[in-house]
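Enquirer: My questions are about this predicted structure, shown below with the sequence.
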Amino acid sequence: MTTTPTGDAAPFAAPPHLDVRTPNVKLPPNSCDSHAHVCGPLDRYPCFADRIYSPPPEANLENYRAMLAALGVERAVLVQPSFYADDNTALLDGLNAMGANARGIAVLRDDVPTAELERLNAAGVRGVRFNIVDVKDGKGVLPMEQLHHVASRVAPLGWHVELLMHVNEFPDMDTAFAGFPTDIVVGHLGYVPSRLGTGDAGFKALMRLMRDGKAWAKLTGPYRISAQDMPHADIVEFAHALVDAAPQQLVWGSDWPHVKVSWSIPMPNDGDIADLLGTWVRDPKVREQVLVENPARLYGFS
């Protein structure tokens, strides 16, 4: 572990906007931001030494809660970021500070003791994350044996497995996850580059899993897959395809603090991010389902 970035090997991500505007799309009561990261300060929560980037100092819990208030969002799911590896300390402290309106997705060692799983569950953790994108080792490879092992450990708790993956790299993922012990959750609309279109075999496999009630997708991070500037018009077809396929298996998230985004494109304002929902999920009743009912079911909000 190291408390400071190590030069070019782990550059700082750009900070999020702190002047978050109120969105034009009014979000319903008990809306949930189902994908966000809370980071630092680095002297208290040191990063994993072998990371590929470092979080900006502004990506702290105070600023995140201010962003939620500006959007009118009451619930949140904190996801363990890659730069903390399997040290969930910052995540757990964030959950404790936010209380009953927060849930967490942790990163675990394969040999995590059962007592630790029970402690994490009591703290509000509801899933375990595997990242095969923002890593130096194991990039683009699904470790199915490991996934099955960990899923069998967390299934009795009602947890799910969250995968940061490009589904286009796995055209037979519905076959690979047949009989999997838990639900799976995939971020960033499947993380398919927009140029591949919704006819991509991996994207279709994800939608088959969703129709079968075995997978969920997060409407997050359009800037990660779009070839266009905000409002990312080339992503609309992906959102509509997911809504048409299985609206009951969708949740939305801000992807705050948008780490790595402005290395290539301008940092988005979270009010603009929220307003994309008006185009992506056009029916207000379905929008409420995605923002309120679905995350309550997936993450156990009462």
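Expert: Cool, the structure landed. Residues are numbered from 1 along each chain as shown.
Enquirer: okay, CA-based contacts and neighbour counts for the rest of this
Expert: Noted.
Enquirer: Counting residues, name the longest strand you see in the protein.
Expert: Of all the segments assigned as strand in the chain under DSSP state E, the longest by residue count is strand 125-131.
Enquirer: for that one, packing partners?
Expert: Identification of packing neighbours for strand 125-131 by 3 or more Cα pairs under 8 Å, 6 or more residues apart in numbering; DSSP states H and E yields strand 102-106, strand 160-164.
Enquirer: what angle sits between it and strand 102-106?
Expert: Here the directions of strand 125-131 and strand 102-106 differ by 40 degrees (axes from the mean of the first three to the mean of the last three Cα atoms, to 10 degrees).
Enquirer: what's the helix or strand just after strand 125-131 packed up against?
Expert: Sequence-wise, the next helix or strand beyond strand 125-131 is helix 144-154, with elements assigned using DSSP states H and E. Counting by 3+ Cα pairs under 8 Å, 6+ apart, the packing neighbours recorded for helix 144-154 are strand 160-164.
Enquirer: try this one side by side with the last:
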Amino acid sequence: MTQTNELLRLPEGACDTHSHIYGDAARYPLCPGQQPESNAAIDDYIGHAQGLGIQRHVFVQAKAYGLDPQCMLDGIARLGRHRARGIVMAGTLPGQADMAGLDEAGIRGIRFLFPEGSPIDLGAIRLAAERAADFGWSLLVQAQGPALGEVCADLEYMPCPIVIDHLGRFPAGIGADAKAFRTLVEFVANGGWIKLAAPYYGTPDGASDFNALSSRVHAFLDAGAERVIWGMNWPHPNLPAGRKPDDAATLTSLLAILRSDAEKRAVLVDNPARLYGFTPAT
């Protein structure tokens, strides 16, 4: 059962910066080989987010739709641009006029996914960063932590904000003092952004519990608390139906390790508002 905002005590204007929207396959065709997510349409998300006390939303284009953002764009329109933003999948970059149209529709970033074992394409990232900078967008980069450690120094010099996804996806055996992890902490200290999401990728037993990652979270906050954001990663598309986490419990575990009301407001309200262009919450 979803907890309420009263129990979670989220600050006014709390923002989820990472969830995916799915829709009717007849209207939004999936890419070959991709599986649908049940109970993951925009109305499902709205009900779930409202139950948690989340008031602002940044949707990340689901890889199931390839380069077609229409399902996500319709979700943004359903909520309204005063409450919702979106991040499109990297690929063939649209022309200037098309990017202007996406910006008007609420898009504020471009997503890069680099699966384990694939090289991080700095050339593609730089090209996208140059285009994104023209619109005040950011880039969202997801890769495995050790690979990220090798390119963080290059990412620091991109012309738009770079957000590293899912706490850098370091495996459970990597400590907060490991060289690759410290390189990512340095990236945040030097102006980079980090997203606290999907803790199950880094916990020893795959639990969706930020308590087990408190040393990592605190290292990022100490490096640059004004550049740390949070995302729910709903509906957790890489996990099977029987292993979907309790989002209320996950969020409660994050609140438990944030060390002050100022940190909670920074991570949940002020930082995403600044990065994605929401009106500051009062």
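Expert: That came in fine, so what should we check first? Since we're looking at a predicted model, the values are computed, not measured.
Enquirer: Now the TM-score, please.
Expert: The pair, once superposed, lands on a TM-score of 0.92 when counted by TM-score structural alignment, normalised by the length of the second structure; 276 aligned residues with a Cα RMSD of 1.8 Å.
Enquirer: Tell me the counterpart residues of the longest strand of the first structure in the second structure, please.
Expert: Per the alignment by TM-score structural alignment, strand 125-131 of the first structure matches residues 107-113 in the second structure.
Enquirer: returning to what we had before: the longest strand of the first structure vs the second structure, average distance?
Expert: Its aligned residues in the second structure lie a mean 0.5 Å from strand 125-131 of the first structure after superposition (mean Cα distance after the TM-score superposition for the first structure).
Enquirer: can you list the residues that contact that strand?
Expert: 79-80, 82, 103-108, 154, 158-165, 299-300 (Cα atoms under 8 Å, 6 or more residues apart in numbering).
Enquirer: I'd like the distance from it to the chain centre, please.
Expert: Taking the mean C-alpha point of strand 125-131 of the first structure and that of its whole chain, the gap between them comes to 10 Å (Cα atoms, centre = their mean, to the nearest Å).
Enquirer: How about stretch 252-271 of the first structure?
Expert: Relative to the mean C-alpha coordinate of its chain, stretch 252-271 of the first structure is positioned 13 Å out (Cα atoms, centre = their mean).
Enquirer: Quick check: end-to-end length of it?
Expert: Taking Cα to Cα, to the nearest Å, stretch 252-271 of the first structure runs 14 Å from one end to the other.
Enquirer: quick one: buried residues of that stretch?
Expert: Along stretch 252-271 of the first structure, these residues count as buried under the neighbour rule (16 or more other Cα atoms under 10 Å): 252-261, 267-271.
Enquirer: residue ranges of the strands in the first structure, please?
Expert: Under the criterion DSSP E, the first structure contains strands at 32-36, 75-79, 102-106, 125-131, 160-164, 184-186, 215-219, 250-252.
Enquirer: and the longest one with helix 144-154, angle?
Expert: The one in question is strand 125-131 of the first structure. Going by the same axes, to 10 degrees, strand 125-131 of the first structure makes 170 degrees with helix 144-154.
Enquirer: Contacts only, for the counterpart of L78 of the first structure in the second structure.
Expert: For L78 of the first structure, the aligned position in the second structure is occupied by F59, per TM-score structural alignment. Counting by Cα under 8 Å, 6+ apart, F59 of the second structure makes contact with T17, H18, S19, H20, I21, M72, I76, A84, R85, G86, I87.
Enquirer: From R211 of the first structure, how far out is the counterpart of the last one in the first structure?
Expert: Same thing as I87 of the second structure. Alignment note: I87 of the second structure maps to I105 in the first structure; criterion TM-score structural alignment. Going from I105 of the first structure to R211 of the first structure by Cα to Cα gives 23 Å.
Enquirer: between the two, which one's more packed in?
Expert: Looking at I105 of the first structure and R211 with other Cα atoms under 10 Å, you find the greater number of neighbours at I105, namely 29 against 17.
Enquirer: is it true that the match of I87 of the second structure touches V77?
Expert: Yes: taking Cα atoms under 8 Å as the definition, I105 of the first structure is a contact partner of V77 at 7.3 Å.
Enquirer: Can you find the partner of R287 of the first structure in the second structure?
Expert: Structural alignment (TM-score structural alignment) places R287 of the first structure against K264 in the second structure.
Enquirer: And its match, how close does it get to Q96 of the second structure?
Expert: Counting by Cα to Cα, the gap from K264 of the second structure to Q96 of the second structure is 37 Å.
Enquirer: before we move on, the earlier item: please list which of the contacts of F59 of the second structure are preserved in the first structure.
Expert: Mapping the contacts of F59 of the second structure onto the first structure (both residues aligned by TM-score structural alignment, their matches' Cα atoms under 8 Å) leaves T17, H18, S19, H20, I21, M72, I76, A84, R85, G86, I87 still in contact.
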